[in-house]
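1. Curious how this folds, go ahead:
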Amino acid sequence: MHSWIDGQPATAVNLQNRGLAYGDGLFETIAVRGGRPSLLSRHLERLALGCQRLAIDIDLALVRDELLRYASQLGEGVAKLIVTRGDSQRGYAPASEALTRRILQGGPRPAYPAGNAEQGIGLFDCQTRLAQQPLLAGLKHLNRLEQVMARAEWQDSACAEGLMRDVQGHLIEGVYSNLFLVRDGVLLTADLSRCGVAGVMRAALLDEAPALGIEVRTGDLVQADLEAADEVFVCNSVYGIWPVRTVAALNLDWPAGPLTRKLQAVARTLLDT
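-> Have a look, this model is predicted:
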């Protein structure tokens, strides 16, 4: 699948692009099914929030149109949208005349083992910690070195994801997913006001849960919460939900419980819309 820049086929980006030089931008990773981008409205809402917070000018109607056209050509797979502040000369100060760049890339859906969703996965307990920066918290910005360093910590195929904490030791998320715990029928997830990525699937599940009669609590999660959990799962907007079976290094394990299975079915439906 060819890449697009600003709505046109292209294979190279300007070396003065601020996304390349400074990570000055945002991205969305979007599942494409039947020629349509899944959860498009939620992806655009998060993108709009990020652009507003970073003061990046964006035409959302144009982005939406390009995504729809690109997805129709891709058919099935995953589209990655990158938005950067544009091109400028050396120096941190953004050029007032810089034009926002929109980069689209596509590829096949990752070939995850079926057992990840059916039997569950192992989590690796990462030592890389997430720094706290409230201005960037929740955003899917281009600075992903913490995730790169965390993912380099393990090669064991028994662990499909890594568990990440902040500098104070709070449980935050997976390397490329959001984390949920279930205790006494209550759905628990981390407060992401200081660090972490507010995932699109996470937001959708939090919105769906009350209608299913599921109580939700968002706040600081610590090791004791993990140890007391009845069920654990991770989610993102490409694969939906994976039950977490174990964190081997911590000698913890859980079943793929009923609430996880209920929400897993919800996630599948959401990805098809």
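2. use CA for all of it now, contacts and neighbours both
-> Will do.
3. Now do residue 193: how many residues are near it, please.
-> Residue 193: 16 surrounding residues under other Cα atoms under 10 Å.
4. so which helix or strand takes in it?
-> Under the criterion DSSP states H and E, no helix or strand holds residue 193.
5. For it, give me its contacts.
-> 134, 137, 138 (Cα atoms under 8 Å, 6 or more residues apart in numbering).
6. at 10 Å what do you get?
-> 132, 133, 134, 135, 136, 137, 138, 219 (Cα atoms under 10 Å, 6 or more residues apart in numbering).
7. Which entries within those meet the buried criterion?
-> By neighbour count, with 16 or more other Cα atoms under 10 Å, those hold 132, 136, 137, 138 as buried.
8. Next one: the second one from residue 97, what distance?
-> Plainly put, residue 136 is 24 Å away from residue 97 if you go by Cα to Cα, to the nearest Å.
9. now residue 132
-> Taking Cα to Cα, one finds residue 132 at 31 Å from residue 97.
10. where do the strands sit along the stretch 101-250 of the chain?
-> In the stretch 101-250 of the chain, the strands defined using DSSP state E, counting those that start in this stretch lie at 101-107, 121-130, 159-166, 171-174, 178-183, 186-190, 215-219, 231-236, 240-247.
11. Can you say which of those strands is nearest to residue 142?
-> Between residue 142 and the strands of the stretch 101-250 of the chain, the shortest separation by Cα to Cα is 12.6 Å, and it involves strand 101-107.
12. Against which helices or strands is the closest one packed?
-> strand 4-5, strand 8-9, strand 25-33, helix 60-74, strand 77-84 (3 or more Cα pairs under 10 Å, 6 or more residues apart in numbering; DSSP states H and E).
13. Please compute how far the third one lies from its chain's middle.
-> Meaning strand 25-33. Relative to its chain's centre, strand 25-33 lies at 9 Å (Cα atoms, centre = their mean, to the nearest Å).
14. could you say what helices and strands that strand packs with?
-> Where contact means 3+ Cα pairs under 10 Å, 6+ apart, strand 25-33 is packed against helix 18-22, strand 36-37, helix 40-54, helix 60-74, strand 77-84, strand 101-107, helix 200-208, helix 258-271.
15. Following up with a second sequence; could you model it the same way so I can compare the two?
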Amino acid sequence: MTTRIFDGRRRVDAIAADGRGVAYGDGLFETMRVHRGTVPWWDAHWARLQHGAQRLHLRLPEPRQVREEAADLFANDDSANDRGGVLKLIVTRGGGGRGYAPPAAAEPSWLLSRYPVPVAVADGLRARWCETRLASQPLLAGIKHCNRLEQVLARAECIEAGVDEGLMRDLDGNVVSATSANLFVFRDGRWLTPLLDRCGVAGVCRAQLLPALQAREARLDTAALEAADAVFLCNAVRGILPLARLGARAWPAHPAIAAARVALARRHPAFALDVEHP
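-> Down below sits the predicted model:
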């Protein structure tokens, strides 16, 4: 991992001791797939970041500087023959002393980090239903804010159970997402994906696939998902990840998922490898 830290426009050596991101999770983040030194979905990620900043009344750094620093971070990227890299951007409200009240004119703090692409799962994911539930908070629904304790607890469940991923529900039992991915369900010849108006993250990859698959947003319960003909998870780093097993329920490879991967590859060149080597 390589990381650069900034206070406003100025590069610094460390996060400030009074940083609100550390103290309260008062910030946002984006995790992006890099392909041959570029971020093909940059505009979509920045638009979601702006939307989140409006919700939180949080200042963003100057977009041109962020993009130039990101490009420089991958300037020596030699990914023409591999799966590229991952760029993570964290933006917080900056320093503000003790107490919840946000400072009136804080300079944003932000970090850029470079990571390798996660290892692909060859035969589909094994998942479980998580006991940890997602609380409803419409003001935060959809945005990628820095408070992810629910996902941390759910991910710990997955590690303990020895599975690849966990599916999460809200307090009413509605299916929302996986711990780090959105999900799509294929039933009766069409794709469905959960509504995210109460909780959950509206993923950039999900936004690309909604029109591509002519998918419909809907409330889904556990029975609806387990009765599906096919299920996949998706995010902007790993693309489409077929679900192979959920408890006792198993799904074989399905042509609708293969078609979805082709549709995604048309929108992001890094995911063409998933079509060539599923």
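16. For the helices and strands packed on strand 101-107 of the first structure, give me CSV that also has mean neighbour count.
-> Listed next are these as CSV, based on neighbours: other Cα atoms under 10 Å:
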stretch, mean neighbour count
strand 4-5, 18
strand 8-9, 12
strand 25-33, 23
helix 60-74, 17
strand 77-84, 22
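17. Mind putting these into CSV with distance to residue 150 of the first structure?
-> Formatted as CSV, those follow (distance: least, Cα to Cα, whole Å):
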stretch, distance to residue 150 of the first structure
strand 4-5, 30
strand 8-9, 34
strand 25-33, 19
helix 60-74, 30
strand 77-84, 21
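18. got a list of what the residue nearest to residue 197 of the first structure when sequence neighbours are not counted touches?
-> Counting by Cα to Cα, 6 or more residues apart in numbering, residue 197 of the first structure lies nearest to residue 138, which is 4.2 Å off, once chain neighbours are set aside. Residues counted as contacts of residue 138 of the first structure (Cα under 10 Å, 6+ apart) are 46, 49, 50, 191, 192, 193, 194, 195, 196, 197, 198, 199.
19. burial measure for the fifth one, as a count.
-> Okay, so that is residue 192 of the first structure. Using other Cα under 10 Å, residue 192 of the first structure has 19 neighbouring residues.
20. Over in the second structure, tell me which residue corresponds to residue 126 of the first structure.
-> The equivalent of residue 126 of the first structure in the second structure is residue 130 (alignment by TM-score structural alignment).
21. what do you get for residue 27 of the first structure?
-> Per TM-score structural alignment, residue 27 of the first structure is aligned with residue 29.
22. That match and residue 88 touch, don't they?
-> Yes: at 7.2 Å, residue 29 of the second structure counts as touching residue 88 under the criterion of Cα atoms under 10 Å.
23. Give the residues shared as contacts by those two.
-> Common neighbours of residue 29 of the second structure and residue 88 (Cα under 10 Å, 6+ apart) are 111, 112.
24. hmm, back to that, lining up the contacts of residue 193 of the first structure with the second structure, which overlap?
-> Retained in the second structure: 132, 133, 134, 135, 136, 137, 138, out of those (criterion both residues aligned by TM-score structural alignment, their matches' Cα atoms under 10 Å).
25. what's the matching residue for residue 107 of the second structure over in the first structure?
-> Per TM-score structural alignment, residue 107 of the second structure is aligned with residue 99.
26. neighbours around its match, how many?
-> 15.
27. Next: residue 122 of the second structure.
-> Neighbours of residue 122 of the second structure (other Cα under 10 Å): 10.
28. and if you look at residue 150 of the second structure?
-> 14.
29. Could you double-check that it lies in contact with residue 133?
-> Yes: using Cα under 10 Å, residue 150 of the second structure is in contact with residue 133, at 7.2 Å.
30. anything in contact with each of these two?
-> residue 168.
31. Could you check how far the aligned partner of residue 119 of the second structure in the first structure is from residue 84 of the first structure?
-> Aligned counterpart of residue 119 of the second structure in the first structure: residue 111 (TM-score structural alignment). As for residue 111 of the first structure, its distance to residue 84 of the first structure is 29 Å (criterion: Cα to Cα).
32. now do residue 208 of the first structure
-> Residue 208 of the first structure is 32 Å from residue 84 of the first structure, by Cα to Cα.
33. One more: residue 263 of the first structure?
-> Residue 263 of the first structure sits 34 Å away from residue 84 of the first structure, going by Cα to Cα.
34. What of residue 235 of the first structure?
-> Distance from residue 235 of the first structure to residue 84 of the first structure, by Cα to Cα: 26 Å.
35. and what of residue 90 of the first structure?
-> Residue 90 of the first structure is 15 Å from residue 84 of the first structure, by Cα to Cα.
36. can you check residue 57 of the first structure too?
-> Going from residue 57 of the first structure to residue 84 of the first structure by Cα to Cα gives 10 Å.
37. joint contacts of those two?
-> Common contact partners of residue 57 of the first structure and residue 84 (Cα under 10 Å, 6+ apart): 51, 98, 99, 100, 101.
38. need the contact list for the last one.
-> By Cα under 10 Å, 6+ apart, the contact list for residue 101 of the first structure reads 5-7, 13, 17-19, 25, 57-58, 82-87.
39. go again using 6 Å as the cut-off
-> With contact set as Cα atoms under 6 Å, 6 or more residues apart in numbering, residue 101 of the first structure has these partners: 83, 84, 86.
40. if I line the two up, what does the second one land on in the second structure?
-> To tie it back to what came earlier, the one meant is residue 84 of the first structure. So residue 84 of the first structure corresponds to residue 92, using TM-score structural alignment.
41. mind listing what residue 30 of the first structure touches?
-> 78, 79.
42. Next, work out how far apart it and residue 66 of the first structure are.
-> From residue 30 of the first structure to residue 66 of the first structure the distance is 13 Å (Cα to Cα).
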